[in-house]
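> got a sequence here, can you build the structure:
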Amino acid sequence: MGQSHTRSHHSDASGNGGSDSPSHPLNYSQSKRNSACLMKLFQKLELTADEDNCHPGELSRSTFESAFHGPLDKFGKLLYLQMTHNHGNHTRERITKEQFVKSGKEIIKMFDEAVQLKYYFHLFSAGKDHMNKEDALQMINVSYALTLSASSIPFNKTTKDEQVFPAMVQSMFGMNENLTFDDFKQWTHRHSPHIFCGVHNWVYTIMTGSKMPEEQEVVAPVPLLERFVEGKYCMCMGMLWVLSTVLPQSYTSTHTDNKEECSEASSSSTKNPLLTSYMIIMKLARLSKCQSWALLYDSTEHGLSQNRFAHHVMSYQGPTMTLVSFEGRNVYCIAEDRPWREGTQKFGDVDSMLIQLTPVYRVIQSGGALVQWNEHSRDVKKGIHVGKDSKSLVLFIPSDFDTVEHYHIPNEIHKIEVWGCGSEKAKEAQVQQRKWEYKNAEKHQTRKLHLDTNWDENPDKQILQWGGINVDHQYSRDGGF
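Below you'll find the model as predicted:
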């Protein structure tokens, strides 16, 4: 399993992130600032209320919920219930400024992922002690939409996403009809530890009008794909989001700094008091940019063969994400934190992972050497071996690349993709290495034996003789002796 990256900063036993009392001047000052931000947001939401609103200092339920549009519509309803702390039949139809600020401050102080997990589970289950499959699917769809918004990525949903999200629900529930918090906590610990990271970053940004402080932010951004065209590749945005909830930061860490961009967006969104709540949401929702992934190999474009695979993947000195799609709607992801290499030894370190994305989402194996790629040794089957136990491989791709053995059962390969997750320097270094190899190969191809020179002094003679070829008699027939 990937490393958790959970950051708990001086949280008290209740998980509130510290005391607000004056004896803690920094916390008290922060609390006052948060209260001011929440009151300002409350006032902006009041501007969107109907003209006949006759309850100053209060927001109606409909006004609060109308601030959320499209895929966020359901989330607005659930957040209202959670903030009013009333999930029974007698739903409170109005929320006061005091209740809004108090509930908002409780959310803002949740810096521990364990506390966030419990809060948002109860939010998406509408306060129940369990969640049904419909609740879970709604939770996944909303979490996906909020994370994209927080990452400044336009919302998009395709048929491939429709396959990935139910695969997550199937993984959570198994044969059960309901899911308790304890079961959900156990599932997320292994398969999706950062499932609510984007959700909480989004909510925090909306409520405070600024990006979460770096020392308190749990980073799980959605990777950017270079020249990505939805529908062209095996990878889709839904898969990217799912992977962002489980992958270690070595695959997504950013190499850019966009603090000024976030600051500018935040300040510009608070200057105009007439901004609608939806515009506030779209203006303020920002996260740090994520490391871009570069497409290294696409079997549809480059050809489904081991030689083409090697040509495009070798010499890339960075972590990679390899997708293998085959019959049965199976899509596997091989997350390798070490460069691909050929040989009889397996490779992979602490951040390596083997993940099944569909038809059931789950982390199969993680941590340590997972992959072996043999092209030459006769002692090991030639091809790509995937799995920690060599006697019980999860995947095996023979050297001819015409099938994939899934737990020793042959299946037809549909597609293989490899995405480079390193920095731009890793991609540039690979390009330079390819150019050098091409020039070197071209140099050897144009090289000829010059028989009009002293053959005994020609280095090509010695090279050929080392290879077991007797060249003396051939030269003598040409009159050399």
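> contacts, neighbours, all on C-alpha from now
Noted.
> buried stuff in stretch 181-193?
Residues of stretch 181-193 classed as buried: 181, 184-185, 187-193 (neighbour count, 16 or more other C-alpha atoms under 10 Å).
> tell me the one of these nearest residue 334?
residue 191 (14.6 Å; C-alpha to C-alpha).
> of the buried residues of stretch 181-193, closest to residue 30?
residue 193 (27.9 Å).
> contacts made by stretch 279-291 with the rest, please.
149-152, 201-202, 205-206, 209-211, 221-224, 251-259, 262, 265-266, 269, 421-423 (C-alpha atoms under 8 Å, 6 or more residues apart in numbering).
> that older thread, make a markdown table out of the buried residues of stretch 181-193 and add distance to residue 161.
Below are the buried residues of stretch 181-193 laid out as a markdown table (distance: C-alpha to C-alpha, whole Å):
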| residue | distance to residue 161 |
| --- | --- |
| 181 | 25 |
| 184 | 22 |
| 185 | 24 |
| 187 | 21 |
| 188 | 20 |
| 189 | 23 |
| 190 | 21 |
| 191 | 18 |
| 192 | 17 |
| 193 | 20 |
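> format these as JSON lines; extra columns: distance to residue 297 and secondary structure.
Shown next, in JSON lines, are these (distance: C-alpha to C-alpha, whole Å; DSSP: H, G, I helix; E, B strand; the rest coil):
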{"residue": "181", "distance to residue 297": "41", "secondary structure": "helix"}
{"residue": "184", "distance to residue 297": "36", "secondary structure": "helix"}
{"residue": "185", "distance to residue 297": "36", "secondary structure": "helix"}
{"residue": "187", "distance to residue 297": "32", "secondary structure": "helix"}
{"residue": "188", "distance to residue 297": "31", "secondary structure": "helix"}
{"residue": "189", "distance to residue 297": "32", "secondary structure": "helix"}
{"residue": "190", "distance to residue 297": "29", "secondary structure": "helix"}
{"residue": "191", "distance to residue 297": "27", "secondary structure": "helix"}
{"residue": "192", "distance to residue 297": "27", "secondary structure": "coil"}
{"residue": "193", "distance to residue 297": "29", "secondary structure": "coil"}
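> centre-most residue in the chain?
The C-alpha lying nearest the average C-alpha coordinate of the chain belongs to residue 244 (C-alpha atoms, centre = their mean; 2.2 Å).
> mind checking how far it is from residue 25?
Going from residue 244 to residue 25 by C-alpha to C-alpha, to the nearest Å gives 36 Å.
> likewise for residue 56?
Noted for residue 56: a distance of 32 Å to residue 25, by C-alpha to C-alpha.
> for the comparison step, fold the sequence that follows:
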Amino acid sequence: MGNHHGHHKSADNTPTSFGSADNASRKSIPRNGSANDLQEKPLDQMLPVERLTKILTEKAQTEDNVNGVTQNVFYRYLFPKYPQLADKLFKYFLENSKSTKEYIPTSSFRQQCEKYLAILDDSVILDIWVKMWSTFSEEKGSHQMTSEQFSALLMCAYVVSMDHYSGGPQMCLSINKTLKAVVDGCFHQKQSLSSQYVAHWLADNVFRLLLPLHRYAVHSIATAWRLIEQNEQPESTGVEHTLPMTPTGLELTTPVLEQSGPFGQGKNSHPHLLTMSMSWLLAGALPALYSRPQRASSPNSSAAGSRRTSAGLASVSFLSKIACAIPSHWALIYDSDENGLGANRFLHHVLGYKGPTLVIFKVENNQKFCIASPCEWKESHHYWGGEGASVFQLLPKFQLLEKGEEKGQKLIYLNTSVRGYPQGLRAGSDPRAPIITVDGGFEKIEWQKIPYYIETIEVWGCGDQVQRERQLEVKKWEVKEAEKQRAVKLSAADWLDHPDRYLLELAGRPQYHQNQT
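Reported below is the predicted structural model:
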């Protein structure tokens, strides 16, 4: 895939700059579209796209008797586990190739792959994927997307991420509720919207949500030729492949129960506020600072391990990083259902954690809010938390309420001790009209000038394991120091003047003299 990086500004332009090695190799490759011309160059000296084009053309000639790439071959050998993704991407290539047939000619397929691999602009990526799932309206003269199409796009992105989760393929039980919140937040009860509006909404609210889906498609196009060479008939044998360039994993209709891992259930068997699907959504809405995932394993990693090569092992780690958008390292550092609800309990468990955090509030009427802090929490009568801080409404609809885009912008306020200043927690750049206000006792939250009783608060640490261990070590030291203060021994002279002695005497305890036994 690295052979195709270039500077690109639009989805329709071909890459204009490549490395010197690429230029040298591309000059020696014939550019006409026949399969015979492709055979003139030794296969091991071709670029990845050339290799893939040659292989898929040969498969189409054998199976479909056409000189090009058919949808059937594109699906079976590139995305055998994701038929919807294969269908949308093939139709996108077919439409842009201007082909009047049901298949893509060899030269056109090669050109479309090269164009797609050269796309680097995130906004162009969002536009392309939204248009793939939308329908062109002759009446309005533009692509229109329905809420059902938008939900299908989100589900496809979610399934690809879940299939490459570090704990293995799995499905969240609350995925439908999460997707409905996103659809309601974007469509506002409308039946359809322009694809341009949907792409802009994604860029403003969850700008990284579809990027792993694009990177997965790029990786598959650039590396699938290796697996095809090793497995001549990947679908007919019924054996699932272990190399990650194949989109292996869950079938779309096979959900797996939510596990008791980082987004499962608490100690008292109550579900966490931050579910697996909601963590995927927040990871797509927040900067990369929050979601640096640990090294993940590829799905089906235990099957047919003897067939895995060293190149395949390296690709496992790479694909896990680009395709998995669900962080596996988020740790629960405060749960009000287990640790108690109150300002002092919040401060005790949260202060001292030096990594970024997510504070999830569940209030009346099943509403959820989230405050994302990019740095350590602190008590102060000044606002803090600039670039990277965000405020979200999670349920009943998902929307980004405000985010810190500038380094000097302050969004978070926490004060429980300084007199003369507002007590409690606040989020919002305008101190006179904060978006969210939590009272000093952490009992009520106010949003849009309407107070709600707080039911549960969770705080998730998004830093690495070392930051969590250091916080726990500091708390252990504090507990030991407190125990030492309780066990201080007083001398006889100190006890004679100690106020506790007079309190005991007032309560009726007799006096003891040195001559008494």
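> how alike are these chains, TM-score-wise?
Once superposed, chain against chain, the TM-score is 0.75 (TM-score structural alignment, normalised by the length of the first structure); 432 aligned residues with a C-alpha RMSD of 4.4 Å.
> related to what we said a few turns ago, looking at residue 56 and residue 25 of the first structure, which is more packed in?
More crowded of residue 56 of the first structure and residue 25, by other C-alpha atoms under 10 Å: residue 25, with 12 against 9.
> narrow the contacts of stretch 279-291 of the first structure to those in helices?
If you go by DSSP state H, the contacts of stretch 279-291 of the first structure have 149-150, 201-202, 205-206, 259, 262, 265-266, 269 in helices.
> give me the buried entries from the residues you listed.
Buried members of these, counted by 16+ other C-alpha under 10 Å: 149-150, 201-202, 205-206, 262, 265-266, 269.
> possible to save those as TSV with distance to residue 449 of the first structure?
As requested, those are exported to TSV (distance: C-alpha to C-alpha, whole Å):
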residue	distance to residue 449 of the first structure
149	65
150	64
201	68
202	69
205	71
206	73
262	64
265	67
266	70
269	73
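> ranges for the helices of the stretch 51-200 of the second structure?
Using DSSP state H, counting those that start in this stretch, the helices of the stretch 51-200 of the second structure run over 71-78, 83-96, 106-117, 122-133, 147-163, 175-187, 195-205.
> do the same with the stretch 401-517 of the second structure
Shown for the stretch 401-517 of the second structure, the helices assigned by DSSP H, counting those that start in this stretch span residues 465-486, 492-496, 499-506.
> comparing the shortest one with the first structure, how large is the average distance?
Compared with the first structure after fitting, helix 492-496 of the second structure has a mean deviation of 5.7 Å; criterion: mean C-alpha distance after the TM-score superposition for the first structure.
> how far does that helix sit from its chain's centre?
63 Å (C-alpha atoms, centre = their mean, to the nearest Å).
> now tell me what touches it from outside.
With contacts defined as C-alpha under 8 Å, 6+ apart, helix 492-496 of the second structure is touched by residue 501.
> map residue 479 of the second structure across to the first structure for me.
In the first structure, the residue matched to residue 479 of the second structure (TM-score structural alignment) is residue 438.
> doesn't residue 354 of the first structure fall inside a helix?
No. Counting by DSSP: H, G, I helix; E, B strand; the rest coil, residue 354 of the first structure is located in no helix; its state is strand.
> so which residues of the stretch 401-517 of the second structure form strands?
Assigned by DSSP state E, counting those that start in this stretch, the strands in the stretch 401-517 of the second structure fall at 412-415, 424-427, 436-438, 444-447, 450-461.
> out of these, which is closest to residue 391 of the second structure?
strand 424-427 (7.0 Å).
> how big is the offset of that closest one relative to the first structure?
Mean for strand 424-427 of the second structure is 2.4 Å (mean C-alpha distance after the TM-score superposition for the first structure).
> for that strand, packing partners?
Applying 3 or more C-alpha pairs under 8 Å, 6 or more residues apart in numbering; DSSP states H and E, we find strand 424-427 of the second structure packed against strand 412-415, strand 436-438.
> what residues in the first structure pair up with it?
Against the first structure, strand 424-427 of the second structure falls on residues 383-386 (TM-score structural alignment).
> list of residues touching the matching stretch?
Residues outside stretch 383-386 of the first structure that contact it (C-alpha under 8 Å, 6+ apart) are 370-375, 393-400.
> what sits against the spatially closest residue to residue 224 of the first structure that is not a sequence neighbour?
Computed as C-alpha to C-alpha, 6 or more residues apart in numbering, the closest residue to residue 224 of the first structure that is not its neighbour in sequence is residue 292, at 4.6 Å. Counting by C-alpha under 8 Å, 6+ apart, residue 292 of the first structure makes contact with 223-226, 252, 421-423.
> how does it look with 10 Å?
Contact partners of residue 292 of the first structure, counting by C-alpha atoms under 10 Å, 6 or more residues apart in numbering, are 222-226, 251-255, 419-424.
> now, among these, which is nearest to residue 99 of the first structure?
Nearest to residue 99 of the first structure among those, counting by C-alpha to C-alpha, is residue 222 at 33.3 Å.
> which part of the second structure matches stretch 235-252 of the first structure?
Per the alignment by TM-score structural alignment, stretch 235-252 of the first structure matches residues 274-291 in the second structure.
> which of the strands of the stretch 401-517 of the second structure sits closest to residue 499 of the second structure?
Nearest to residue 499 of the second structure, of the strands of the stretch 401-517 of the second structure and by C-alpha to C-alpha, is strand 412-415 at 33.9 Å.
> now for that closest one, which elements pack on it?
Strand 412-415 of the second structure sits against strand 367-373, strand 380-384, strand 424-427, strand 436-438, with contacts defined as 3 or more C-alpha pairs under 10 Å, 6 or more residues apart in numbering; DSSP states H and E.
> read off where the longest one ends up in the first structure.
Residues 330-336 of the first structure are where strand 367-373 of the second structure aligns, taking TM-score structural alignment as the criterion.
> check the last one too.
Mapped onto the first structure with TM-score structural alignment as the criterion, strand 436-438 of the second structure occupies residues 395-397.
> which residues touch that stretch?
By C-alpha under 10 Å, 6+ apart, stretch 395-397 of the first structure touches 306, 324, 332, 354, 371-373, 381-387, 403-411, 413.
> including distance to residue 26 of the second structure, could the helices of the stretch 51-200 of the second structure go into a markdown table?
Putting those into a markdown table (distance: least, C-alpha to C-alpha, whole Å) gives the following:
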| stretch | distance to residue 26 of the second structure |
| --- | --- |
| helix 71-78 | 24 |
| helix 83-96 | 22 |
| helix 106-117 | 12 |
| helix 122-133 | 26 |
| helix 147-163 | 33 |
| helix 175-187 | 44 |
| helix 195-205 | 35 |
